[in-house]
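Undergrad: coords please:
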Amino acid sequence: MRTAALHPTLAYHLTNTMGWPSLRPFQEKASPPIAEGRDTLLIAPTAGGKTEAAVFPLFGLMEERGWTGLTVLYVCPLKALLNNLLPRLERYAAWLGRRVGLWHGDVSASRRQAILRDPPDILLTTPESLEAMLVSRGVDHRRLFGGLRTVIVDEVHAFARDDRGWHLLAVLERLTRLAGRPLQRVGLSATVGNPHDLMSWLQGSGSADRPADVVAPDEEAAAAADVELDYVGSLPNAARVIAALHGGEKRLVFCDSRRMVEELGELLRGQGVTTFLSHSSLSADERRRAEEAFAQARDCVIVSTSTLELGIDVGDLDRVIQINAPWSVASFLQRLGRTGRRAGLRRNCLVLALTRHDLLASAGLLLLWSRGYVEPLHAPPQPRHIVAQQLLALTLQEGRIGDALWIDWWRGLAPFESAQPILDHLIRDGYLERDGEGLHVGAQAEQRFGRRNFMDLTAVFTAPPEFTVMNGDTEIGRTDPALLTAAVPGSRLLLLAGRTWSVEWIDWKRRRCFVSPVDGGGGKARWSGAQSVGTSFALSRAVRDVVLGTDPPVGLTRRATGELSLARGEHRDLVHPDGTVIARENGDLHWWTWAGYRANATIKATLGALADPTHPVDDLSIRLRNDLTGTGWRRGLADRLRPPAIDDRALNGLKFTALLPRELAADTLATRLADPVAAVFVLSKPVRLVVR
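TA: As a prediction, this is how the structure comes out:
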């Protein structure tokens, strides 16, 4: 392999050990900016070679510049992804006499101590584990991180769309100060609609003065994919279709919930299909066994939530099947990109809609995809609760912070520019206490977060309480405690890992339940989780286009075509090509905006007493007070938009809101639930009144 992009030893082994004739063009393009120390965002589909594109030039820099100790951090959102990457990176590193280490919650204490004694050249970890290291009194932060040069952030698009991204950026600023030098930031991402904005966000405080590049493979025609939409009407019917089609092939089936994964897995096994499962509530061993078995098998199915949308390797796939529409075009592209990697095989996806509503949503998403649309990615605004968490975490890290110098740790990172009111609240409520001109952790923080060495302070998401399910000494996974407390006739049956288990006894103190396998099915699956924020404005408008008669340019089965015709008939009076519709039916009054959840939440808040307060916001319409007549009440609404109202139950889903004044916490959530631009667009359109 002859290329200036590689260290000679790497080039030799890639040619002679791995049999690679050359680097991919995308990898060649990525090497110069990374080797020059520029911040770089690499955009490519899953298995597009992003990891190698990032690490190969860094291995060269290690050798050329004599870097020693821990110089590169590789940060991932999932422990399973780190586990999957480790052997691959270890192999590359060994060719150069370099070492790779792994640090996350499942790594043993002895292995962590070995890393602290003799740090590797590259450390694979999660943001939560980085935070745990920084707040730990058993870690010499400046010794461990003093030699850092580069941070690679894998699946950066997954971080940026929620508060884990803000947490990661804040931690990287603290690491920059500990290292005493700017840290090169290399992001690995799936396709997004605004890559340069994502690159700037990843740069954090350095976005104004550090050079940056975005590297992506040459554009591929979207038409180079075989996509088909079918209507099946129910999950059992979906199982029958999957069992009947594509025999002899390896199929990856995506579902939008853990419960659906379990139910479909059981149904497929009942159809005689070799089926494996993967989702976040299965034990790590159970997932690993399933993923390894699937990678080595043929004629089989693996059913997964979005966990396999990310870069975990499950080998070559023949086909992707999607149950209902994923939440975004970007997500669909990730899943579609799982196929078509072998020569002569095109990317493909079969979408199975379970209901008429799901059929419209799926058709709308495929219409957006066909138009080349990909959602722009914007980090959640106003992460004040993350600022509060970081102030406490920094105080734990340093033991004491100066009451005027703490701001220097984040070097002007945007959320910290207005942090003083949050700091004042932490002091006022006893989370921080003054000590001369410094601050230390207060009694209130000790009481609320001090258990297990403040571990609850290291993660910015709240995991619902779950019981560990054990079959003898083997952990199968976790389940919602509601399944263990609800009254049931006869045996209590759980559905987990695609099969039914009978609960033998429950250890309430240790939150464990012990089960044994039973034949015949009948088990129940359930998990609590974060509620979806609903459909976007772009997707809702695409669904409207479908109702108005536009078909997505994909294969439509006869069933899908027939059901789309019926769905259009049901909604014919509720769409207006030039505006919106207010429809009166059976005494109820609905405003059909087709604007998405956030825009409708904003419009409903602006309507105030004109909207029905008892009816929740949905994606397509707003229920109005049924005594309204005409449209005169709409005048001036666009000029007096209000943020959505927030109740205390909604605030409970935002971790660390207890560290904020209630009004700041409510404003954060209201800002995130609002879409004023889309709301103004809808309010500016004409309205048609209909009676059904």
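
Undergrad: when you work out contacts or count neighbours from here on, use the C-alpha atoms and nothing else.
TA: OK.

Undergrad: what's the burial count for residue 647?
TA: Residue 647 has 11 neighbouring residues, counting by other Cα atoms under 10 Å.

Undergrad: tell me which residue is most central in the protein.
TA: Centroid-nearest residue in the chain, with Cα atoms, centre = their mean: residue 158, separated by 4.3 Å.

Undergrad: gap between the nearest residue to that one once chain neighbours are set aside and residue 6?
TA: Leaving out its chain neighbours, the residue that sits closest to residue 158 by Cα to Cα, 6 or more residues apart in numbering is residue 77, at 7.5 Å. Taking Cα to Cα, to the nearest Å as the measure, residue 77 and residue 6 are separated by 28 Å.

Undergrad: residues touching the residue nearest to residue 158, list them.
TA: Residues in contact with residue 77, defined by Cα atoms under 8 Å, 6 or more residues apart in numbering, are 126-127, 154-155, 158-159.

Undergrad: now it: which helix or strand?
TA: For residue 77, there is no enclosing helix or strand under DSSP states H and E.

Undergrad: can you tell me how far it sits from residue 154?
TA: In this structure, residue 77 lies at 8 Å from residue 154, with Cα to Cα as the measure.

Undergrad: ok, residue 643 next?
TA: For residue 643 relative to residue 154 (Cα to Cα), the value is 34 Å.

Undergrad: list the buried residues for stretch 615-622?
TA: Judged by neighbour count (16 or more other Cα atoms under 10 Å), stretch 615-622 contains these buried residues: 617-622.

Undergrad: how about stretch 444-462?
TA: The neighbour-count criterion (16+ other Cα under 10 Å) identifies 444-445, 449, 454-461 as the buried residues of stretch 444-462.

Undergrad: sequence B follows; please return its structure for comparison with A:
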Amino acid sequence: MSTSFSLLSKRLQQGIIDRLGWKSLRAVQEDSIPEILAGKNVIIQAATAGGKTEAAFFPILSTIFEEGLLPLSVIYISPIRALLNNQEYRLKKLGSLIGVDAFKWHGEVSYGDKKHFKLNPEHIMATTPESLEVLLMNRDKLYNNLFENIRFVVIDEVHYFAGSDRGIQLMSIIERIQQYSKFDIQRIGLSATIGNPNELLDWMQGSSKRKQSLIQPDANTKRKTKLFIRYLDEWSEDELYERVLPIIKNKKSLFFADSRSLAEKIANTMHEIGLNSRLHHSSISKLYREQTEHLLQKENEIMVACTSTMELGIDVGDLDLILQYNAPNTVSSFLQRLGRTGRREGKVAHYEFITVNKEALLKSIALVELARRKWVESVHFPFHSYHVLIQQVFSSVKENNGASQHQLLQLLKYRFNFSAIQEKEFIQFLDELVSNDCLELVDGTYFLSDKLDEQFSRRNYMDICSVFETTKEFIVKYQNRDIGTLDPWFVNIYYKETEPFVFILNGLVWKAVEIDFNRFIIHVKEAEKGAIPIWLGSGQKVSFEIAQQILKILSGYENYPYLDQNAKNKLKEYRTDFQYFGMKPGNIVIEEEPKGYTIYTFAGDVINYTIATFLKEYTGTEIKSDYQKINIKIKDYPYNNLESNIEKVKNMATRESLEILKKFVGDIKLAKFQKYLPKFAEEQYLVEQLFDTKKMKEYLCNVEIDWRLL
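TA: The predicted model follows:
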């Protein structure tokens, strides 16, 4: 074994050799062990199933053993319960190498087991941010010392957290736990590839005084990749039987879709053409999800239609093939999904895009080309995250049975996402929460108002612990066993008293026998044909980089060897039409029309929406935008006025732009706790979420405008 291996405790070395049967360490483990043993906060960035968990836990376990650390000493945090359940056995096995154990804490674990753990904690606790929040809020004197020995926090899929409200909440929770620990908690993040890993390290650092280290082992350049983009004229049984079934047959594969509805559609159609297919998404019951995970590990010929629940590192064994319906939303997702196949020595990583429309074909090519250039998205970090700060205020007040202004001001310290909020703004924030009957101030101590205290009472206290909105869904039962859940919106739209209510769930067709609208339960029996269910969700934005790459593809002549013949023919059609249009990278084309103007930018959804909002202010008319263009409906508007307005947008001062954008955030609702925000805080939060003035100005200053007037 290596030098890094020799740094580990003798007992752990013996366990790795004798019980795990390892003969060598992977590069990511070689690089991580000395840095973690040196006490540094680290980001370990490597492909899915690349050995990141062992890279983190080998040096952690060695430290626990060598220093005789007392429990609870490690908190492992996962974004989803499915991954938590999957990792529990792994953490227990690793812990057993030095004689320590792991405990899984989340909502499905019994009260008795949790109480026993509080009294007799293990060394490792695996949990989610929401469960940690519950633990903090429900501390009592008996368990006050639970966090005093915390030495390590391991955040799995840290890139996923960093780009979300849950990540902002998590960083604040870790700082609150830090108050109780006698150690400077060492922070270890396990990440997929992102564009700004050093900024991710800073985000994770918080109040820690430890040095930082970024672990990025060299990619496995020996791994071969087989990649195709296919184009189907239609999604039909005939097309799939002829062109997709031969690819999947006799293989173990995942078929990704970017919505639950599409995953249901895929599983049902594949089942109809005789394929052994299963389904995995968040509205399938836990029983069937775990059954599917077990089958993936055991069987060699199976296809699972899935959403991003299968992107986040759940161990399903070695896969032969990844398929993608249309295109994922980011290069990061594409690379993470690609990393799920071809993991074994000598195996080929095999990825197939199955596209069914123009946008999907162009986006798929764009993702592949950006990945080939080694480009991947950076995580966006907002700094005015009032919508999570307010949740942390409510939670802290409840945790401490009241809190002083000084105590609440600590919530701003060392929180990356609150760093632009000044102390005087926070005091104004608290004052307005009192005025708006969210908080009460009694003798210098803040309490929840009677209204909110009742709202977040014992029965509903979980509502204050999560920053995402949860809608009560209908539970579907067959022979009194849970199949999954349906969105109430879908049930209300499709259910008619005079007609059979037939739908697809878990890839199979069901007919409602009885619907209990009071208890949100639907009892079903098997049926033959039904509607694909719809779950409401937010659409994904196309980034500036992907939009610009699509423009480059349409305006260029490069051949892409990974396209099938159908896709090549379609791309040729699209290019012929577009090249007569004559737009190229570095240009904006503005076409005058009888009822206004269309501005073609290919600048992405956010930049175009930002430009459109400013032009709406200056023209006083309705303007719509998407990732390619901006449509202005205004008759008899001189082009030189529009030209002047674009110059204004390009050169306006930051304060002026902020005041304009605040006018247009209106009643847009993006976050669960947004409804409690004072107006000034809500405006700052929304402007930061919806617009990007900095990138917009950079773009406008580096393009030439091609005017095409009537």
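
Undergrad: now the TM-score, please.
TA: The TM-score (TM-score structural alignment, normalised by the length of the first structure) is 0.95; 687 aligned residues with a Cα RMSD of 2.2 Å.

Undergrad: returning to that earlier point: what is the nearest of the buried residues of stretch 615-622 of the first structure to residue 298 of the first structure?
TA: Within these, the smallest distance to residue 298 of the first structure is 40.7 Å, found for residue 619 (Cα to Cα).

Undergrad: wait, that closest one touches residue 541, no?
TA: No. Taking Cα atoms under 8 Å as the contact criterion, residue 619 of the first structure and residue 541 are not neighbours in contact, 10.2 Å apart.

Undergrad: any idea which strand is longest in the second structure?
TA: The single longest strand within the second structure, with elements called by DSSP state E, is strand 508-516.

Undergrad: read off where it ends up in the first structure.
TA: With TM-score structural alignment applied, strand 508-516 of the second structure matches the range 499-507 in the first structure.

Undergrad: so what touches that stretch?
TA: For stretch 499-507 of the first structure, the surrounding residues in contact (Cα under 8 Å, 6+ apart) are 262, 266, 491-495, 512-524.

Undergrad: out of those residues, which are buried?
TA: By neighbour count, with 16+ other Cα under 10 Å, the contacts of stretch 499-507 of the first structure hold 262, 266, 492-495, 512-515, 521-524 as buried.

Undergrad: where does whichever residue in the second structure pairs up with residue 31 of the first structure land in three-state SS?
TA: The equivalent of residue 31 of the first structure in the second structure is residue 33 (alignment by TM-score structural alignment). Here residue 33 of the second structure is recorded as helix under DSSP: H, G, I helix; E, B strand; the rest coil.

Undergrad: ditto for the one 10 residues further on
TA: In terms of secondary structure, residue 43 of the second structure is strand; the call rests on three-state DSSP.

Undergrad: any idea how far the nearest residue to it once chain neighbours are set aside is from residue 171 of the second structure?
TA: Computed as Cα to Cα, 6+ apart, the closest residue to residue 43 of the second structure that is not its neighbour in sequence is residue 189, at 4.6 Å. Between residue 189 of the second structure and residue 171 of the second structure the distance, using Cα to Cα, works out to 12 Å.

Undergrad: return every residue with contacts to both of these two.
TA: Each of residue 204 lies in contact with both residue 189 of the second structure and residue 171 under the rule Cα under 8 Å, 6+ apart.

Undergrad: residue 19 of the first structure matches what in the second structure?
TA: Under the alignment by TM-score structural alignment, residue 19 of the first structure pairs with residue 21 in the second structure.

Undergrad: ok, its match - how many residues close by?
TA: Here the count is done by other Cα under 10 Å, and residue 21 of the second structure has 10 residues near it.

Undergrad: same thing with residue 594 of the first structure?
TA: As a burial measure, residue 594 of the first structure scores 30 neighbours (other Cα under 10 Å).

Undergrad: and it? What does it align with in the second structure?
TA: Under the alignment (TM-score structural alignment), residue 594 of the first structure maps onto residue 602 of the second structure.

Undergrad: report the contact partners of the nearest residue to its match once chain neighbours are set aside.
TA: By the measure of Cα to Cα, 6+ apart, the closest residue to residue 602 of the second structure outside its immediate chain neighbours is residue 628, 4.0 Å from it. By Cα under 8 Å, 6+ apart, residue 628 of the second structure lies in contact with 547, 600-605, 608.

Undergrad: residue in the first structure paired with residue 147 of the second structure?
TA: Applying TM-score structural alignment, one finds that residue 147 of the second structure aligns to residue 145 in the first structure.

Undergrad: contact partners for the residue lying closest to that match once chain neighbours are set aside?
TA: Nearest in space to residue 145 of the first structure, with sequence neighbours left out and distances taken as Cα to Cα, 6+ apart, is residue 179 at 5.9 Å. When the contact criterion is Cα under 8 Å, 6+ apart, the partners of residue 179 of the first structure are 142, 145-148.

Undergrad: can you give me the helices in the stretch 51-200 of the first structure?
TA: When secondary structure is read from DSSP state H, counting those that start in this stretch, the stretch 51-200 of the first structure shows helices at 79-95, 109-117, 127-135, 141-145, 156-160, 163-179, 195-203.

Undergrad: now for the first one, which elements pack on it?
TA: Looking back up the chat, that one is helix 79-95 of the first structure. Applying 3 or more Cα pairs under 8 Å, 6 or more residues apart in numbering; DSSP states H and E, one finds that helix 79-95 of the first structure makes contact with helix 8-16, strand 100-103, strand 122-125.

Undergrad: before we move on, what about the fourth one?
TA: Applying 3+ Cα pairs under 8 Å, 6+ apart, one finds that helix 141-145 of the first structure contacts helix 163-179.

Undergrad: now the helix it packs on and helix 127-135, what's the angle there?
TA: Following axes from the mean of the first three to the mean of the last three Cα atoms, to 10 degrees, one obtains 40 degrees for the angle between helix 163-179 of the first structure and helix 127-135.

Undergrad: circling back to that earlier point, overlap in contacts, residue 619 and residue 541 of the first structure.
TA: Shared contacts of residue 619 of the first structure and residue 541 (Cα under 8 Å, 6+ apart): 594-596.

Undergrad: tabulate the residues you listed (a markdown table), appending secondary structure and distance to residue 476 of the first structure.
TA: Listed next are these as a markdown table, based on DSSP: H, G, I helix; E, B strand; the rest coil; distance: Cα to Cα, whole Å:
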| residue | secondary structure | distance to residue 476 of the first structure |
| --- | --- | --- |
| 594 | coil | 43 |
| 595 | coil | 42 |
| 596 | coil | 38 |
